[in-house]
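Asks: need coordinates for the below:
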Amino acid sequence: MRKSIIIGNWKLNGNQNMVNELILKIRQELDQIIVSCTVVIAPPMVYLERAAHALVGSNILLAAQNVDINTIGAFTGETSVQMLKDIGVKYIIIGHSERRTLHKENDILIAKKFIAVKEMGLIPILCIGETEAQRKSGSTYIVCAHQLDSILKILGTSDIFTDVVIAYEPVWAIGTGKSATPKQAQDIHKFIRNHIAQYNIKAAQEILIQYGGSVNSINAAELFMQPDIDGALVGNASLKADTFALIVKSCK
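Replies: Prediction:
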């Protein structure tokens, strides 16, 4: 049976005090409920080590929001997978829509990052999803399939979907307050699982596919009731400890 996962993506938010206070509050909130899913937070890169110290003694795991493809050398300003692993990071977000659009990351670069994360024994959180224009043109399934196939094409093996989290994030819903309906999200999650099954049935059954598109404490429970939705990649709502805890509580 798959164990759902809730990941709080803090994006470009925070300072030293906020990191300490928010983690403390999240820990206090989660101590008051039964947590039946894996809980992960992804603070900004500069605060990851501080977050790691603040998480000691808790069951909350640490994720990075990005990573470079290189391991060592003259790559000013970059951070390697080894460095992230060294400070306690277990998950790394790959191919987030904001990286694809704002930083022009293409499928080839995302696949190389995916490889780097897997080779170091960490877990990639591979983000896929369509823009509003692609949705309106009826291309949602085509876009999602292409983004998955681009990983398979470069790596050449279906085993790469073992120990991976897929985050379906409809780009048109991120940070807008809009959200796919539970049925819409379920249909696409099922499509993603079935698409992976064409290559590796066992991996498709075991892979965690989470939803990421303006998830909040109101819509979370109904989303998590869907058979192919294994949690959520949470943005703004993860910056409020009580709200984040309610989302975690909704995850059975």
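Asks: could you use CA atoms for every contact and neighbour count after this?
Replies: OK.
Asks: quick check: residue 108 touching residue 152?
Replies: No: if you go by CA atoms under 8 Å, residue 108 and residue 152 don't touch, sitting 10.9 Å apart.
Asks: which neighbours do those two share?
Replies: With contacts taken as CA atoms under 8 Å, 6 or more residues apart in numbering, residue 108 and residue 152 have no neighbour in common.
Asks: more crowded one of the two?
Replies: residue 152 (18 against 13; other CA atoms under 10 Å).
Asks: and the closest residue to residue 97 other than its chain neighbours, how far from residue 248?
Replies: Closest residue to residue 97 apart from its sequence neighbours, by CA to CA, 6 or more residues apart in numbering: residue 171 at 6.5 Å. Separation of residue 171 from residue 248 (CA to CA, to the nearest Å) stands at 23 Å.
Asks: next up, for comparison:
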Amino acid sequence: MRLPMIAGNWKMHKSIKEGVAFVEAIKSDVADTDVEVLICAPYTLLQSLVKAAEGTNVKIGAQNMHYEDKGAFTGEVTADMLLEIGVTHVIIGHSERRQYYNETDETVNLKTLKALAKGLVPVVCVGETLEQREASETKAICKSQVEKAFSGISGDAAKTVVVAYEPIWAIGTGKTASSQDANDVIAYIREVLTALYGDEISEEIRIQYGGSVKPANVAEIMNESDIDGALVGGASLEPDSFVQLVNF
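Replies: Now for the predicted structure:
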């Protein structure tokens, strides 16, 4: 039985004070949930959020990291830097990183390998553009991205990876794939993972959906057979909304 994960991706939002207040506001209301609770915040908030979340079931993740251990990479942070302050998860390959900051399938793979080697849980994002969807290329794009992201990753390590299917056309647009469409693509991604690792391992890998998830549609999405959680942007920014998502 896969443990569902509800993850908030705050993107470029919130001060330290606002972030700590958020954790304080939600921690008792999500304490007894049957899902894994994750908040992925800007770098400047991470250490304070880890401290605020001590003794709770709220885990704190980063939104990106570099694949090298050190070097002349201005503006980047390493896995060790994240681990040093208590971060447990990291988003890799979000569509906004791919679109605006030249993230490639190769760097997604390198970052995933590094996160696994260091003991961070990678949340690896895959998904198609609107043009690719309209050209009926959704499955081909997802297959290629998944295969490249998992290149060189052992079966034991693969079990700890979380995949987030995020159709790019549904991120921040208010549009969302129907729950059935999302489930169909996620079931197909699991087929791709089965081809790579076999049934036993693929059945342990969690696959989330992301794309305009909100309290009004989260229950329907989570009731689908193959969807193991949600990676949520805007609807994760307010405590009441996030609590509703977690306690769907």
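Asks: who has more neighbours out of residue 171 and residue 248 of the first structure?
Replies: The neighbour count for residue 171 of the first structure versus residue 248, taken as other CA under 10 Å, is higher for residue 248 (27 against 24).
Asks: which residue ranges of the second structure form strands?
Replies: Remark: strands assigned in the second structure by DSSP state E are 5-9, 36-40, 58-62, 89-92, 121-126, 162-165, 206-209, 229-232.
Asks: thinking again about what came up before, got a list of what the residue nearest to residue 97 of the first structure touches?
Replies: 97, 129, 130, 131, 132, 213.
Asks: now do the contacts for the aligned partner of the fifth one in the second structure.
Replies: Meaning residue 132 of the first structure. Residue 132 of the first structure maps onto residue 130 of the second structure when the alignment is built from TM-score structural alignment. Counting by CA under 8 Å, 6+ apart, residue 130 of the second structure touches 167, 168, 169.
Asks: tell me how many other residues surround the residue lying closest to residue 59 of the second structure once chain neighbours are set aside.
Replies: In space, and not counting its chain neighbours, residue 59 of the second structure is closest to residue 38: 4.7 Å by CA to CA, 6+ apart. For residue 38 of the second structure, the count of nearby residues is 20 (other CA under 10 Å).
Asks: hang on, residue 38 of the second structure packs against residue 62?
Replies: No: look at residue 38 of the second structure against residue 62 with CA under 8 Å: they stay out of range, at 10.1 Å.
Asks: thought residue 211 was touching residue 164 of the second structure, still the case?
Replies: No: at 9.9 Å, residue 164 of the second structure and residue 211 do not qualify as touching, with contact defined as CA under 8 Å.
Asks: so what does the residue nearest to residue 59 of the second structure match up with in the first structure?
Replies: Match for residue 38 of the second structure (TM-score structural alignment): residue 40.
Asks: quick check: the residue mapped onto residue 242 of the second structure from the first structure vs residue 164 of the first structure, distance?
Replies: In the first structure, the residue equivalent to residue 242 of the second structure is residue 244, according to TM-score structural alignment. Separation of residue 244 of the first structure from residue 164 of the first structure (CA to CA): 23 Å.
Asks: so those two - more neighbours on which side?
Replies: The residue with more neighbours, out of residue 244 of the first structure and residue 164, is residue 244; 25 against 20, by other CA under 10 Å.
Asks: show me what contacts the more buried one?
Replies: Taking CA under 8 Å, 6+ apart as the test, what residue 244 of the first structure contacts is 8, 26, 216, 217, 237, 238.
Asks: go on, residue 107 of the first structure?
Replies: Per CA under 8 Å, 6+ apart, neighbours of residue 107 of the first structure: 147, 150, 151.
Asks: could these be laid out in CSV, adding distance to residue 180 of the first structure?
Replies: Formatted as CSV, the contacts of residue 107 of the first structure follow (distance: CA to CA, whole Å):
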residue, distance to residue 180 of the first structure
147, 19
150, 25
151, 25
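Asks: chain neighbours aside, what residue packs nearest to residue 94 of the first structure?
Replies: Nearest residue to residue 94 of the first structure, sequence neighbours excluded (CA to CA, 6+ apart): residue 126, at 4.9 Å.
Asks: ok, residues contacting stretch 114-130 of the first structure?
Replies: Residues from elsewhere that reach stretch 114-130 of the first structure, judged by CA under 8 Å, 6+ apart: 69-70, 81-82, 85, 89-97, 139-140, 143-144, 147-148, 151, 155, 160, 163-172.
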